[in-house]
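**Student:** structure for this input, please:
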Amino acid sequence: MALLFDSFKEWHQYCEEQKQPLFEPVLTYEIEQKGRNREQIWEGMQKAYQVMKDAVRTGLEEDMISRSGMVNNGAKKVYKAKTVLSPEFQKLVARALAAKEVNSCMGRIVAAPTAGASGILPGILTTIQEIHELPDQTILEGLLVAAGIALIIEQNASLAGAVGGCQAETGSAAAMGSGAVVYCLGGSIEEVFAAVAITIQCMLGLVCDPVAGLVEVPCIVRNASGAAIAYSSAQIALAGVNPVIPVDECVMALGEIGQSMESRYKETALGGLAATLTGQAISKKVLIQDIDILPDEEENRNL
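**Tutor:** Below is the predicted model of the structure:
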């Protein structure tokens, strides 16, 4: 099969007819696409999840200062700050920041679904696992569910900020995480897809406006807010609240908004926060730093 399913409705119908959990057809798809057996796929998923956990740990324990200077150990500061939220929620936010800061500091991450949104799933999954003492296998199944969600969003809208704005990037990651949480906690298929729908509804219209063209500001804090929205959406869905607009229609709205969004709001660094006075000043400063560094780098290459 070239694609998994064309819609969430098809995915739902297939699982009900075949009496399969949501992750099972995604696992079959992975086996077909990669030419590997089940054990190899599970092993690969375990490795990916370990990289996510390592990114969280690295971001909270090591020095995270980016070349631009815009990233300066924010995750550690949040982790140790006075608690406004519950301790668990504070950890969620800090962990999402941590994994994304590792990306911005050129560390090892899992692009799920993109590098720009790489803090959301690690923050969500490591925290829900800790709170509910879930085994890794449950989390890996949740990751496959998240992958299935991403495949359908990609087909009917987009996962890229350059195509659909940040709603398509951190919004999709948050939807993946919210659906995974509901699955991991034993929610029904209806509740999993309700969480995805609610999350998308909350993220619609978010522009992609990286300062200086770097995936740092406001991208990193949006990973934290995306994780928070994913958790709240999962809670709402597990309570049985009806999102009213079906998940497939929410995805179509995501795509329609992305198509109509002006190009300056889609990763061009020409609008939004990137176009502010401070954003422009940072852009010029970062560019000057790069120019100053280039001769030394060229000399080093010639040694």
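**Student:** all contacts plus neighbour counts: C-alpha atoms, from now on.
**Tutor:** OK.
**Student:** for the stretch 201-303 of the chain, which segments count as strands?
**Tutor:** For the stretch 201-303 of the chain, applying DSSP state E, counting those that start in this stretch gives no strands.
**Student:** isn't P113 up against L159?
**Tutor:** Yes - counting by Cα atoms under 8 Å, P113 does reach L159; the two are 6.9 Å apart.
**Student:** following up with a second sequence; could you model it the same way so I can compare the two?
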Amino acid sequence: MLKYESINELVKEAENRNVRISQLVLEDQAKSMEKSQQDIYEKMAKSFQIMRESVKDGQAKDQKSTSGLTGGEGYLMNEYATTGEGGLSGSFMTKAIARALSVAGCNASMGKIVAAPTAGSCGILPGCLVSLFEDKGYDEKDIVMSMFTAAAFGMVIANRASIAGAAGGCQAECGSAAAMAAAALVELGGGSPKQCADACAIAISSQMGLVCDPVAGLVEIPCIKRNASGLMIAFSSADMVLAGIDAKIPADECLDAMAEVGDSMPRTLKETAKGGLAMTPTGKKLRDKVFG
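**Tutor:** Sure, this is the predicted structure:
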């Protein structure tokens, strides 16, 4: 059985068996849960379907969060993606950003989402994978299988560092989600298990130290927009690796560093809404607007 205590363990085991990390994890989970691989796969396929539905729900023109502080970001970005050549980033990327914003908006309006790995970072993995499926024509089975790789990396991150903003800051939420997505993207791009690990490392290092400072204590400002940033980091990390650029610091060492940084952060910067953007003059006004 896999222990999910290190990225290196996953890479070496996949290399030894000459399989993708996703296949390794599917086999391991089926065995540990005493279910068939088909049952496990179908459950993951259902999660992908929910991701697609949350994209659609979050792109509604009248979508608003429960607090009223946010809403419509996914709709506006999707409209922008259809103008000209899709803005400065191009049609594919702006649509992907729209999907990430839409899922995060769906979460803020109490819609159904997949926490991947958390609700606060729920738009990053769907934004990446739904975009490859709908805009690039990737096979659904390959997409679903890549989610096993993302999940395995998320389990290692949770065990070795943290996926909770309250424990490690936003680096542990959006940072972890971007790392998971980057690994999945590399596998979909035909990369090796080692390259999946390198993409994870680059994504983690790109968001090292990111604080968790939700305005009014709600997962909306700046959380929703950070999902878009995390998506961009996931794509850029994957593309760098697929271009032949490796991560100089191994993924597990990056996770250990992330854990150390998270432990060093003051409590005010870890989901307490007592620091960062939450304590700006505008941040406090928005808090008062919601809670009086």
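**Student:** TM-score for this pair?
**Tutor:** Here the TM-score for the pair of chains, by TM-score structural alignment, normalised by the length of the second structure, is 0.95; 287 aligned residues with a Cα RMSD of 1.3 Å.
**Student:** which residues do P113 and L159 of the first structure both contact?
**Tutor:** Common neighbours of P113 of the first structure and L159 are listed as 150, 169, 172 (criterion: Cα atoms under 8 Å, 6 or more residues apart in numbering).
**Student:** how about the last one: what's its closest non-neighbour residue?
**Tutor:** Of all residues not flanking S172 of the first structure in the chain, L159 sits nearest, at 6.3 Å (Cα to Cα, 6 or more residues apart in numbering).
**Student:** which of the three states applies to the alignment partner in the second structure of that neighbour?
**Tutor:** Residue pairing (TM-score structural alignment): L159 of the first structure is matched to I163 of the second structure. Classification of I163 of the second structure by DSSP: H, G, I helix; E, B strand; the rest coil places it in coil.
**Student:** so what's the residue count around I163 of the second structure?
**Tutor:** 28 (other Cα atoms under 10 Å).
**Student:** likewise the one 3 residues further on?
**Tutor:** Applying other Cα under 10 Å, we find 20 other residues in the vicinity of A166 of the second structure.
**Student:** please apply the same query to A257 of the second structure.
**Tutor:** Residues near A257 of the second structure, counting by other Cα under 10 Å: 17.
**Student:** do you know how far it is from S121 of the second structure?
**Tutor:** Separation of A257 of the second structure from S121 of the second structure (Cα to Cα, to the nearest Å): 20 Å.
**Student:** one more: I50 of the second structure?
**Tutor:** 15 Å.
**Student:** and if you look at T282 of the second structure?
**Tutor:** As judged by Cα to Cα, T282 of the second structure and S121 of the second structure stand 23 Å apart.
**Student:** more neighbours: these two, which one.
**Tutor:** Neighbour count, other Cα under 10 Å: between T282 of the second structure and S121, S121 has more, with 33 against 12.
**Student:** and that one, that's in a helix?
**Tutor:** No - applying three-state DSSP, one finds S121 of the second structure to be coil, outside a helix.
**Student:** I figured it was touching A172, is that so?
**Tutor:** No - with contact defined as Cα under 8 Å, S121 of the second structure does not reach A172; the gap is 9.4 Å.
**Student:** burial check on K61 of the second structure, number of neighbours?
**Tutor:** For K61 of the second structure, the count of nearby residues is 14 (other Cα under 10 Å).
**Student:** I meant E297 of the first structure, not that one.
**Tutor:** Other residues near E297 of the first structure number 10, with proximity taken as other Cα under 10 Å.
**Student:** I'd like the distance between it and L287 of the first structure.
**Tutor:** For E297 of the first structure, the distance to L287 of the first structure equals 15 Å [Cα to Cα].
**Student:** so where do the helices sit in the second structure?
**Tutor:** Using DSSP state H, the helices of the second structure run over residues 7-17, 21-33, 37-58, 73-81, 91-108, 124-135, 140-160, 165-168, 174-188, 193-206, 223-242, 251-264, 281-291.
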